[in-house]
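Asker: Below is the sequence, then the predicted model.
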Amino acid sequence: MYWLQVYAFYAPVAFPPGQEILLTPIASDQPEAIVANDVTGIDADSSPIRFRACFTTPLSLSMLSESYKPYTDPVPLNGPGWFDCYNAGEIDGALEKGEALAFLSQAEIHPGVDRVVAVFPDGRAFAWHQINACGDAQFNQRDLPAGCPPVSEDQ
């Protein structure tokens, strides 16, 4: 059972050239590709929040902050230990200290789930999927906050 949880469901993610990592601009809700190098990622069909990715970007934090939507309350989720480029504790600590910044990559990448990107000043960057306020309310059977997309019966 341990092997199934830690290894079996994950698969490498294919990132189409020029579309590797997307961020949502401040002036739009349409995500756009940013410069991303050495992108590697994993995902699993068994859960919408198993996605993790690591990459580097030459874009500065000031440029990113002026151009892309920040992500409020980012919470990097732990990944499997064997995906060693991604360390949720390190990312979370840097975000809490203001040493890294989080941005909205794609809202509602799955119903109730956003893709989040955190970038460090040295260009290291990480992405994960996080349950958003709509998903939290839905999964905990509470009233949906204003602005949430309607929930279909098959979700």
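Answerer: Cool, got the structure.
Asker: For the rest of this, base every contact and every neighbour count on C-alpha atoms.
Answerer: Fine.
Asker: how about the helices of this structure, start to end?
Answerer: Remark: helices assigned in the chain by DSSP state H are 2-3, 61-67, 88-97, 133-139.
Asker: what about versus this one:
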Amino acid sequence: MSGKIIAGGIVVLSIIAGIAIYYLQVYHYYEEVDASGEQVMLTLLYGAPEPILAEGIEAIDATSSPIRYRACFTTPMSQAMLTETYEPYPQAEPLNAPHWFDCFDSQEIGLALEQGEALAFLGERNFAHGVDRVVAIFGDGRGYVWHQVNEEMKK
């Protein structure tokens, strides 16, 4: 009988731990960023990052990791103008966002990048040590930002 109680206790504790870990990873560490102070930056082809025209910025971040930043915005700037002015980011791989941050769909962004419907640009190299800020912009002006581990950290 005591074996069943111990096994039941282990199962209950495992369920509680699983729920806690899920909550911490998906909800607790993330917080919405005050968009009034946010700017979307792109790195010039032969220069430093500069702000671009961006409207309707929604962003989330977490202090627990430098790669948890995600943002969505719109821009009136054309892809043609952007490619002539800003540094491309060919190894862009959008990271998943929590399901409740529904403006950011990493699968849609990744597929659009593969098919050429969206273009990726370097927002800022080494935004945090070994982490680049990447910006993807669709032809219709929708834009997305995330942090991605760069080659320095992959070595």
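Answerer: Right, received. Where do you want to start? These numbers were taken from a predicted model, which means no experiment stands behind them.
Asker: Let me see the TM-score of these two.
Answerer: The TM-score (TM-score structural alignment, normalised by the length of structure 1) is 0.84; 135 aligned residues with a Cα RMSD of 1.0 Å.
Asker: Packed most tightly, which of the helices of structure 1 would that be?
Answerer: Neighbour counts (mean count of other Cα atoms under 10 Å) averaged over each of the helices of structure 1 peak at helix 133-139, with a mean of 18.
Asker: Run through the neighbouring helices and strands of that one.
Answerer: If contacts are counted by 3 or more Cα pairs under 8 Å, 6 or more residues apart in numbering; DSSP states H and E, helix 133-139 of structure 1 sits against no helix or strand.
Asker: ok, and the closest non-adjacent residue to Glu55 of structure 2?
Answerer: Thr74 (5.2 Å; Cα to Cα, 6 or more residues apart in numbering).
Asker: Spit out the contact partners of that neighbour.
Answerer: Thr74 of structure 2 makes contacts with 54-57, 141-143, as judged by Cα atoms under 8 Å, 6 or more residues apart in numbering.
Asker: What does Val33 of structure 2 correspond to in structure 1?
Answerer: Counting by TM-score structural alignment, Val33 of structure 2 lines up with Val13 in structure 1.
Asker: I'd assumed Ile42 was in contact with its match.
Answerer: Yes. Val13 of structure 1 sits in contact with Ile42 when judged by Cα atoms under 8 Å, with a separation of 5.1 Å.
Asker: can you give me the angle the lengthiest strand in structure 2 makes with helix 106-115?
Answerer: Secondary structure of structure 2 per DSSP state E: the longest strand is strand 118-128. On the basis of axes from the mean of the first three to the mean of the last three Cα atoms, to 10 degrees, strand 118-128 of structure 2 is oriented at 110 degrees to helix 106-115.
Asker: Next, the buried residues of strand 118-128 of structure 2.
Answerer: Neighbour counts over strand 118-128 of structure 2 (16 or more other Cα atoms under 10 Å) mark 118-125 as buried.
Asker: and it, what does it pack onto?
Answerer: Packed against strand 118-128 of structure 2 by the contact rule (3+ Cα pairs under 8 Å, 6+ apart) you find strand 41-43, helix 106-115, strand 131-138.
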